[in-house]
Every structure is written in C-alpha cells, then in structure tokens.
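Peer 1: Okay, predicted coordinates and the sequence, questions at the end:
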Amino acid sequence: MILPVTDTSTLFAKVPFNGLLGMRREFCEAGQARMVLETRDELTNNFAATHGGVIMTMLDVAMSSAALSKSDFQRAVVTIDMSTSFIKPGRGRLVAHGTAVGGGRSVCFCEARVEDEAGDLVAKAMGTFKYVQP
C-alpha cells in the first residue's frame, strides 16, 4: 500500500503550545533547525529565569524540527527519548539550535542546544525520534 505524500513543514505552526509560549521557527532545512523565544515573566521560575520546562520544550521542538527537515518534510516524528543537561539560567532572548545527527528509516538521532543573547550555552540535549506517517 502506498500512502499519499504529505508536507509536514507546517506542523510546527499547528501546535497550540508553541504559540502559547511565543516560540518562533526561524530556520528548518536539511537536518538543521533554529527556534527563538523572547522570555516573558509568565515563562519564568522562582529565580526569574526561564522555566526548565520551557527550555526543554525548545530543545525538543528544535530536534523534532531538524528530524522533520531531514525527511524532506515527508514524515512526522514523535519523541522516544530525550536527555537534557542544564548549564546556566536562561534569560532574555533564547535561541535553540537542533541538528539531526544520524538514524535510519524508522528513527532519527538529534542534538540541540539553547543559547542566551550573549551566545552562552544555557542547556543541551540529545534525543531519539521515531518517524511516523502524518
């Protein structure tokens, strides 16, 4: 059975949570993706830094977007596994860079990092994503 080809390049915009956070996709092509977020008070924790859950979301979205672009936007992905390390508090404008680094027909291995306005590393992650039909 041959399934119809579907363009998954618009999936990011269809996730309400991305809009709620105010996250923007600046770039997504050839296994690379870049997301941007302007931190607001309602996205911070007790220490006036961007909440760790928000940073993990940025990492997850950057990696999943990189995986989508690696498939030429012909497939969707779901997160199987994600490991995150927090380096320093994130404040202000945050940028997440995701890269598809390997995998095969059914899974994609990715890495991502979040940097602050000064370009300092805030957090990094590795993740495994399963390709699924949209």
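Peer 2: Cool, the structure landed.
Peer 1: Please make it C-alpha for all contacts and neighbour counts, starting now.
Peer 2: Fine.
Peer 1: next SSE after the longest helix belonging to the chain?
Peer 2: The residue-count maximum for a helix in the chain (DSSP state H) belongs to helix 52-70. Tracing the chain past helix 52-70, the next element assigned as helix or strand by DSSP states H and E is strand 76-86.
Peer 1: what's the angle from the longest helix of the chain to strand 76-86?
Peer 2: 140 degrees (axes from the mean of the first three to the mean of the last three C-alpha atoms, to 10 degrees).
Peer 1: who touches helix 52-70?
Peer 2: For helix 52-70, the external contacting residues (C-alpha atoms under 8 Å, 6 or more residues apart in numbering) are 8-9, 12, 21, 23, 28-35, 43, 74-79, 82, 84, 96-100, 108-114, 123-125, 127, 129.
Peer 1: The structure to be compared is supplied as follows:
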Amino acid sequence: MSEEKLHITGGQDLPGFHSLLGYRQVSWEENEAVIELALEPRHLNLGGVIHGGVLTSLLDIVLAQAGTYCPYPGRMRKAITLSLTTTFTGQCSGGVIRVTGRKRAGGTRIFNSTGEVHDDQGNLLAIGEGTFRIRSGSDKPEGVPI
C-alpha cells in the first residue's frame, strides 16, 4: 500500500459512495486537492459519455477536500456541502479524468472552493463552485479520528 494512501485514508479503502466511484487521490495539501478517475462503462450515461452526476460528485468531493486538509495521520476533517454549482463544458467517453479543487476564501466554519475537470488530453469537461461548512470537531487542524 502506498505511503500516500496510508496518509490520506489511514490505510483503509475508500468508504461507501467514494468506493463506488473508484477514484484515486493524486494529491491533497492545504487549500488544494487532486483526484483522478479511470473511466469505465459504469461511469457513462446512455449516450456513451461520462455521466454528469459522476462529474458533479467528483467535484463535490475535491472541492470539500480543498478546505479540509488534515496533516495528522489517522485523523480527518469533515465538511458539509451547503451549495454546489456545476457547469458542463465538454464530454468524453474514455481515458483518465483529473479533478482539481482549490479553496478560495473562508472563515473558521464556512469556506468556498472552485474546481475543474479535465480529460487526459487537457480538454475542460466541467467547472464547479461550492460553499461548505466545517463539521463540529473538524474546525481545528487535527480534526477527528478516522
């Protein structure tokens, strides 16, 4: 198991819906997170291109991560999505997509993030913007136990 996975998930597989999506954490640091997804038939809509719900879900995850980095192994910070806007700008049906989120502003409990989804050719597939609220116990850098 990679050192990166041990740090991010405490050595555990992704839980619940995250596992269903099947993404891979590329990087996660203060104010920025990056995930990738190798597209499979289960990620496509009836038209044979990536489903908008998959793009929106990945943006929701990475935008929340951008404001909840926790540098302490075995611990995490949590946030609740207050609003999320997705704008679809392109389509793809295969390859690997990369989703990047950046925290833009915020206080001790509420923060805003923006993000983008690109295919492996660099084409922009979607843009997202979200507002999140830090959950109780997650407002400090040490967060809560995983």
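Peer 2: Done, it's in. Predicted, not measured: the structure shown is a model, and the values here were computed from it.
Peer 1: now E117 of the first structure: how far from A67 of the first structure?
Peer 2: In this view, E117 of the first structure and A67 of the first structure are 25 Å apart by C-alpha to C-alpha, to the nearest Å.
Peer 1: of those two, who's got more company?
Peer 2: A67 (36 against 13; other C-alpha atoms under 10 Å).
Peer 1: Distance check, the more buried one against I55 of the first structure.
Peer 2: Going from A67 of the first structure to I55 of the first structure by C-alpha to C-alpha gives 19 Å.
Peer 1: likewise A118 of the first structure?
Peer 2: 16 Å.
Peer 1: between these two, which one's more packed in?
Peer 2: I55 (25 against 9).
Peer 1: N18 of the first structure contacts F12, doesn't it?
Peer 2: Yes. Counting by C-alpha atoms under 8 Å, N18 of the first structure touches F12, with 7.3 Å between them.
Peer 1: ok but T10 of the first structure is inside a strand, no?
Peer 2: No. Assessed by DSSP: H, G, I helix; E, B strand; the rest coil, T10 of the first structure does not belong to a strand; its assignment is coil.
Peer 1: neighbours around it, how many?
Peer 2: With other C-alpha under 10 Å as criterion, T10 of the first structure counts 9.
Peer 1: buried sites along stretch 79-92 of the second structure?
Peer 2: If you call a residue buried by 16 or more other C-alpha atoms under 10 Å, then stretch 79-92 of the second structure has these buried ones: 79, 81, 84, 86, 91-92.
Peer 1: Adding distance to L39 of the second structure, write the residues you listed out as TSV.
Peer 2: Listed next are the buried residues of stretch 79-92 of the second structure as TSV, based on distance: C-alpha to C-alpha, whole Å:
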residue	distance to L39 of the second structure
A79	27
T81	25
L84	23
T86	19
Q91	12
C92	9
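Peer 1: where along the second structure do the helices fall?
Peer 2: 3-9, 16-21, 52-66.
Peer 1: out of the ones you listed, nearest to G107 of the second structure?
Peer 2: helix 52-66 (13.8 Å; C-alpha to C-alpha).
Peer 1: By how much does that closest one deviate from the first structure on average?
Peer 2: Compared with the first structure after fitting, helix 52-66 of the second structure deviates on average by 0.6 Å (mean C-alpha distance after the TM-score superposition for the first structure).
Peer 1: Sort out which residues of that helix are buried, please.
Peer 2: Buried residues in helix 52-66 of the second structure, counting neighbours by 16+ other C-alpha under 10 Å, are found at 52, 54-66.
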